[in-house]
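In: A structural model of the following input is requested.
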Amino acid sequence: MEETFNQTFNQITLDLDSRYGVLSAVSWITLVVALPITFVAIYGLYFFIKADHVAPVYVINLLVSDVVQLCGNALSTVWEPWYAFYFFGLMASVWFMVCIATERYIMIAYPVFFRNIRTIKRAILVSFTVWVGTGITMVILDGDDTADFYRALPFLLPFPLLTGLFLGSWRILSQSRSVSPRKRKQVLGTLALVLWIYMLFFLPYIVIDLVVVLPDMREKSTVRYLHLFSEVLMSLNPVLDPVLYVFMRRDAKDILRAFPCFRRVQKCREQSDTPYTNSTGVIDAAETPV
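Out: Predicted structure coming up:
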């Protein structure tokens, strides 16, 4: 009876074609949904960089890595070498999460030091270093016969960093009296979202990828299902990353101010709220908008 059960179970195991079909469908749906939202968020953050705000630099690079992921993942269903771009974007996005969390932590833990290093040029240099380091790591892993195991390590190393930065920031802000409640909520919200994105979308894939390399685990049906599920989850992470744009701003008006159409609407509204005066300087009630 046990043998019959095993045969039946093996018959419903996902084969290579069905796995490819699931991942292809998810990659193209994610591309259609997430790509426009990501470009809108990049534009909004770029507007604030022009206003000499440093913080959005790392978030913009994170969103650019999402674009690389989205395009590489979808196009790899047509031509397999594109998968390297998808993996490159994944690895870069994890380390830009670390950059965002580190920048938030330094801002509250070492405010004087943060003001001295808070320059756009420095942020761009750090971002360039992340891109180059990711590319070098990709070249090293591509030439390794045991890349199935070692490719999980660059994704696993940020986990203790992100956790430590969140807990350290939470401890400092809980004891600080000089930080306003709004600022405290903004910083902790950003760090919590970064950690949550990592744990939800990346950590399951890392754990399963480490399990797969164990002897006799790759062919187990349960492991194959879990591996497919973790790949689907990881391909969905660009959908949530644009939410970080919200945490970079103070309120909804500040978010919408980046877009010309909303600025024109706000300007017209302010003008309509301003009373009109006649040539004598006296407010004319007939010309005052209702």
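In: could you use CA atoms for every contact and neighbour count after this?
Out: Will do.
In: with adjacent residues omitted, what lies nearest to the residue nearest to the spatial centre of the chain?
Out: In the chain, the centroid-proximal residue (Cα atoms, centre = their mean) is residue 241; its distance is 3.3 Å. Excluding the flanking residues, the one nearest residue 241 by Cα to Cα, 6 or more residues apart in numbering is residue 63, at 6.9 Å.
In: ok, that neighbour - contacts?
Out: Residues near residue 63 by Cα atoms under 8 Å, 6 or more residues apart in numbering: 38, 42, 93, 238, 241, 242.
In: just send these back as a markdown table, with distance to residue 114 too.
Out: Formatted as a markdown table, these follow (distance: Cα to Cα, whole Å):
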| residue | distance to residue 114 |
| --- | --- |
| 38 | 28 |
| 42 | 24 |
| 93 | 23 |
| 238 | 29 |
| 241 | 25 |
| 242 | 25 |
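In: just the buried residues of these.
Out: 38, 42, 93, 238, 241, 242 (16 or more other Cα atoms under 10 Å).
In: hmm, residue 39 and the last one touching each other?
Out: No. Residue 242 sits out of contact with residue 39 when judged by Cα atoms under 8 Å, with a separation of 9.0 Å.
In: buried stuff in the helix or strand containing residue 98?
Out: Assessed by DSSP states H and E, residue 98 sits inside helix 83-109. Using 16+ other Cα under 10 Å as the test for burial, helix 83-109 gives 83-108.
In: helices or strands up against that helix?
Out: Helix 83-109 sits against helix 56-75, helix 111-117, helix 120-142, helix 153-156, helix 158-175, helix 181-197, with contacts defined as 3 or more Cα pairs under 8 Å, 6 or more residues apart in numbering; DSSP states H and E.
In: for the nearest residue to residue 211 once chain neighbours are set aside, helix, strand, or coil?
Out: Leaving aside its chain neighbours, residue 211 sits nearest to residue 217 (6.9 Å; criterion: Cα to Cα, 6+ apart). Secondary structure assignment for residue 217 (DSSP: H, G, I helix; E, B strand; the rest coil): coil.
In: so what's residue 234 up against?
Out: Each residue near residue 234 by Cα under 8 Å, 6+ apart is listed here: 201, 202, 205.
In: gap between the residue nearest to residue 241 and residue 218?
Out: Distance of residue 63 to residue 218, given as Cα to Cα, to the nearest Å: 33 Å.
In: circling back to that earlier point, how about the buried ones among the contacts of residue 63 in CSV, adding secondary structure and distance to residue 260?
Out: Formatted as CSV, the buried ones among the contacts of residue 63 follow (DSSP: H, G, I helix; E, B strand; the rest coil; distance: Cα to Cα, whole Å):
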residue, secondary structure, distance to residue 260
38, helix, 18
42, helix, 15
93, helix, 29
238, helix, 25
241, helix, 23
242, helix, 19
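In: second input sequence below; structure requested for side-by-side comparison:
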Amino acid sequence: MFYTGTWPGSIATNLLTLYNLEVRRVLEMMMWINMCVCLPLTILIIYCLFCVTRRSQVPIIYYTNLLISNLIQICIMTLWVTRVESSIFIVIYVSCMMATLYFKMCIALERYFFIACPLLDCLRQTKSSVLVCVLVWALCIISVPLAIVLNEFVRLIIYVTLPGPLFIFCLARTFTALPAATSVPTEEKWRTLGTLIVLFVNYFLIIIPTIICLFVNEYIYRLLYYYVILISVLFLLCPFVDLILFLFMQKGCIDKVLRCLCSCSTDTTVSD
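Out: Take a look at the predicted model:
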């Protein structure tokens, strides 16, 4: 389920040691949870985003692409659990995982500009946001498979670590700029700050520890065995964390979702 080709020697050894039989069982259990719980929730939220939100809302455009990349990852998990393994699935999974990370970066930048630099709306225009999404997909589809084929694992690490300073900058600058943003409603300020905090926590408490686990040698790994399992479980729970962002995307989102669900149930009742 994880790439075990010709990575640099020590990395390949650590991967083979890290994901032994016992850890694989834990990971497969988490994959089943993703398939049974996160998959239907993701599909439901994507449906709600298309049906009950205005597509001109730029954060929703980035967030929808993020959910689509998560959806592809969960579908690949389904294939792994059913013992359908192929190198192409690894390439697609890593590419979508990278796309998810960069769409989160786009959301963080958009929220920062909304509060701190409202006049710089380059990321908030619909046409430019669509162009950014296309560029993100193109970058991930081209660069990630190329790095895997060329066995340049370090390049993937660089791709993953690049958004880190940006998450720190956006959260810190947005927090200091909140008092000066008098034209922004208080509720919108708290939603923006909550979005950035979720992105920050997701990156530094899940993504970065997962990368660090790949570089620990066998002795340290044995000492941190349960820590590694915990990090692996948290990594597979990333799609759940991404669903939390839905609560901060727009005003009254919960009411709109409930209204959508009520209308669907009403239509079903009428058709019966």
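In: got a TM-score for the two of them?
Out: Superposed pair, TM-score by TM-score structural alignment, normalised by the length of the second structure: 0.80. Supporting alignment: 246 aligned residues with a Cα RMSD of 2.6 Å.
In: the contacts of residue 63 of the first structure: which two are farthest apart?
Out: 42 and 93 (14.4 Å; Cα to Cα).
In: related to what we said a few turns ago, between the contacts of residue 63 of the first structure, which is nearest residue 23 of the first structure?
Out: Nearest to residue 23 of the first structure among the contacts of residue 63 of the first structure, counting by Cα to Cα, is residue 238 at 15.1 Å.
In: could you measure from the closest one over to residue 220 of the first structure?
Out: 30 Å.
In: residue in the first structure paired with residue 117 of the second structure?
Out: Matched by TM-score structural alignment, residue 117 of the second structure corresponds to residue 110 in the first structure.
In: and for that match, the neighbour number?
Out: Neighbours of residue 110 of the first structure under the rule other Cα atoms under 10 Å: 10.
In: and residue 119 of the second structure, by the same measure?
Out: For residue 119 of the second structure, the count of nearby residues is 9 (other Cα under 10 Å).
In: please apply the same query to residue 17 of the first structure.
Out: Residue 17 of the first structure: 8 neighbours (other Cα under 10 Å).
In: trace it over to the second structure, please.
Out: With TM-score structural alignment as the criterion, residue 17 of the first structure lines up with residue 21 in the second structure.
In: any idea how far its match is from residue 94 of the second structure?
Out: Note on residue 21 of the second structure: its distance to residue 94 of the second structure, by Cα to Cα, is 22 Å.
In: before we move on, what about residue 9 of the second structure?
Out: Distance of residue 9 of the second structure to residue 94 of the second structure, given as Cα to Cα: 20 Å.
In: stretch 183-195 of the first structure corresponds to what range in the second structure?
Out: Mapping stretch 183-195 of the first structure onto the second structure (TM-score structural alignment) gives residues 188-200.
In: compared with the first structure, how much does the matching stretch deviate?
Out: In the superposition with the first structure, the average deviation recorded for stretch 188-200 of the second structure is 1.1 Å (mean Cα distance after the TM-score superposition for the first structure).
In: what residues of that stretch count as buried?
Out: By 16+ other Cα under 10 Å, the buried positions in stretch 188-200 of the second structure come out as 189, 191, 192, 193, 194, 195, 196, 197, 199, 200.
In: which of those residues sits closest to residue 136 of the second structure?
Out: Using Cα to Cα, residue 199 is the member of those that sits closest to residue 136 of the second structure, with 17.7 Å.
In: look up how far residue 241 of the second structure lies from the closest residue to that closest one other than its chain neighbours.
Out: Once flanking residues are discounted, residue 199 of the second structure sits nearest to residue 104: 6.9 Å by Cα to Cα, 6+ apart. Separation of residue 104 of the second structure from residue 241 of the second structure (Cα to Cα) stands at 12 Å.
In: pull up the overlap in contacts between those two.
Out: With Cα under 8 Å, 6+ apart, residue 104 of the second structure and residue 241 have no common neighbours.
In: so what's residue 104 of the first structure up against?
Out: Residues in contact with residue 104 of the first structure (Cα under 8 Å, 6+ apart) are 187, 191.
In: the one 10 residues further on too?
Out: Contact analysis of residue 114 of the first structure by Cα under 8 Å, 6+ apart lists 106, 107.
In: ok, back up a step: so which of the buried residues of stretch 188-200 of the second structure is the closest to residue 146 of the second structure?
Out: Nearest to residue 146 of the second structure, judged by Cα to Cα, of those is residue 199 at 27.3 Å.
In: was I right to think the closest one contacts residue 166?
Out: No. The pair residue 199 of the second structure / residue 166 is not scored as a contact, 10.9 Å apart, by Cα under 8 Å.
In: and residue 13 of the first structure, how many neighbours?
Out: 15.
In: and for residue 173 of the second structure?
Out: 14.
In: one more: residue 264 of the first structure?
Out: 12.
In: repeat that for the one 3 residues further on.
Out: The criterion is other Cα under 10 Å. On that basis, residue 267 of the first structure has 12 neighbouring residues.
In: same check, this time on residue 10 of the second structure
Out: The number of residues packed near residue 10 of the second structure is 13, by other Cα under 10 Å.
In: and the one helix or strand it maps to, what does it pack onto?
Out: Secondary structure assigned from DSSP H and E places residue 10 of the second structure in helix 9-18. In this structure, helix 9-18 of the second structure packs against helix 218-223, with contacts taken as 3+ Cα pairs under 8 Å, 6+ apart.
In: would you mind pulling the contact partners of the helix it packs on?
Out: Helix 218-223 of the second structure is contacted by residues 14, 17, 18, 213, 228 when judged by Cα under 8 Å, 6+ apart.
In: now flag whichever of those residues is closest to residue 78 of the second structure.
Out: The shortest approach to residue 78 of the second structure among those belongs to residue 18, at 21.4 Å (Cα to Cα).
In: contacting residues for the closest one?
Out: 214, 221, 228.
In: apply 10 Å and report the result again.
Out: Residues in contact with residue 18 of the second structure (Cα atoms under 10 Å, 6 or more residues apart in numbering) are 12, 24, 213-214, 216-218, 221-222, 225, 228-229, 232.
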